[in-house]
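K.L.:
Quick one: sequence plus predicted model below, questions after.
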Amino acid sequence: MLTVFFIGTAGSGKSLLTAAFSDWLRLSKQDVSTVNLDPGVLSLPYSPDVDVRDYIDVGSIMEEYGLGPNGAMIAAADMMAEEIENIAKEVEDLRSDIVLVDTPGQMELFAFRASGPFIVNEITKGPKVIVYLFDAVFSANPL
């Protein structure tokens, strides 16, 4: 099982690439599954096979702990780490050759917190690849 993580800034196209790449792989007769790891996303351009929102509700976290959106996303990342066994079992049960993982736009949740590398290491045991997306607007004008 090859796992491909799409990471990048908010609005860089991670969800759209997940949708388009999974469609293309399916047209190419590849066995592919999609995983949404963004607990704060309201809608997606694909139907994830595994969805962290089935485990974690950012709105409930905000309400229960009196947090704003950013604080709730940090708490959600830590809660996701606590649920990773269940999430990983769901992914494993799919038995796909390729797993595409759509991550939150708040890259710091994966890059700079202990829960991020833990989630990446535990979600699947096979080889992993990261595809980093950068917003084209910033690519054209770095200022």
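P.N.:
Received, thanks.

K.L.:
CA only for contacts and neighbour counts going forward, please
P.N.:
OK.

K.L.:
Run through the strands of the protein in chain order.
P.N.:
Along the chain, the segments classed as strands by DSSP state E run 2-8, 32-36, 50-51, 98-102, 128-133.

K.L.:
another one to put next to it:
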Amino acid sequence: MVEELLSLLHALLDRHQALCMENHQLLKQLRLLVCERARLLRQVCPPSCPVPYPSRFSGESGRLPEFIMQTMSYMLANEEHFCNDAMKVAFLISLLSGEAEEWVMPYIESNSYVLGDYQAFVDEMKQYFGWGTDDEDDGDDDEEEEMEEDH
């Protein structure tokens, strides 16, 4: 009886290891497919679109607001192609390069929920790359509030 259980446990461990290896291979294939899809999406630009195709984003925090505005404008002008959040996120991912592309890989590998939630994905980008907040403005607001309280 014990030998049967040990044999079964050994078989389960072998199967688990095989599934882990298969999962690893599938993740590698997924990465390649995502990169290939991104390459193909970059080649597609409808000629009649009044909004220019967005520039790539490689992770410069000062460019994130511009990148988000460009992609939002493009998606609005071509809303028939971006009918759900997953398509919008996929479009953003297709325009990432360098550090930004490296940043997104763990989300893809873990099949994160943000891949299907546009706002959550943008929020994650803002949190990681920064949104160009201007600390000087914050100080000015405090000074203005103090001046109003004095009067």
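P.N.:
Okay, I see it. As the structure is a prediction and not an experimental result, all values here were calculated from the model.

K.L.:
what's the TM between chain one and chain two?
P.N.:
Put the two chains on top of each other and the TM-score (TM-score structural alignment, normalised by the length of structure 1) is 0.27; 66 aligned residues with a C-alpha RMSD of 5.0 Å.

K.L.:
ok, back up a step: now mean neighbour count too, for the strands of structure 1, in CSV please.
P.N.:
Listed next are these as CSV, based on neighbours: other C-alpha atoms under 10 Å:
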stretch, mean neighbour count
strand 2-8, 21
strand 32-36, 23
strand 50-51, 19
strand 98-102, 24
strand 128-133, 13
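
K.L.:
so which helix or strand takes in Glu101 of structure 2?
P.N.:
helix 98-109 (DSSP states H and E).

K.L.:
Who are the packing partners of that helix?
P.N.:
Secondary-structure packing of helix 98-109 of structure 2 (3 or more C-alpha pairs under 8 Å, 6 or more residues apart in numbering; DSSP states H and E): helix 2-43.

K.L.:
one more time with 10 Å, if that's ok
P.N.:
helix 2-43, helix 85-94, helix 118-129 (3 or more C-alpha pairs under 10 Å, 6 or more residues apart in numbering; DSSP states H and E).

K.L.:
If you count neighbours, what's buried in it?
P.N.:
100-101, 103-104, 108 (16 or more other C-alpha atoms under 10 Å).

K.L.:
before we move on, the earlier item: and the helices and strands packed on helix 98-109 of structure 2 as JSON lines, adding distance to Ala77 of structure 2?
P.N.:
Output for these, formatted as JSON lines (distance: least, C-alpha to C-alpha, whole Å):
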{"stretch": "helix 2-43", "distance to Ala77 of structure 2": "16"}
{"stretch": "helix 85-94", "distance to Ala77 of structure 2": "13"}
{"stretch": "helix 118-129", "distance to Ala77 of structure 2": "17"}
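
K.L.:
Go through those and pick out the most buried.
P.N.:
Neighbour counts (mean count of other C-alpha atoms under 10 Å) averaged over each of those peak at helix 85-94, with a mean of 20.

K.L.:
Now do it and helix 98-109, the angle between them.
P.N.:
Relative orientation of helix 85-94 of structure 2 and helix 98-109, computed by axes from the mean of the first three to the mean of the last three C-alpha atoms, to 10 degrees: 140 degrees.

K.L.:
for helix 85-94 of structure 2, the distance to its chain's centre please.
P.N.:
7 Å (C-alpha atoms, centre = their mean, to the nearest Å).

K.L.:
If you compare the directions of that helix and helix 118-129, what angle comes out?
P.N.:
30 degrees.

K.L.:
what packs against helix 85-94 of structure 2?
P.N.:
Helix 85-94 of structure 2 sits against helix 2-43, helix 64-77, helix 98-109, helix 118-129, with contacts defined as 3+ C-alpha pairs under 10 Å, 6+ apart.

K.L.:
For the ones you listed, please prepare TSV with the additional fields distance to Met87 of structure 2.
P.N.:
Below are the helices and strands packed on helix 85-94 of structure 2 laid out as TSV (distance: least, C-alpha to C-alpha, whole Å):
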stretch	distance to Met87 of structure 2
helix 2-43	11
helix 64-77	10
helix 98-109	14
helix 118-129	9
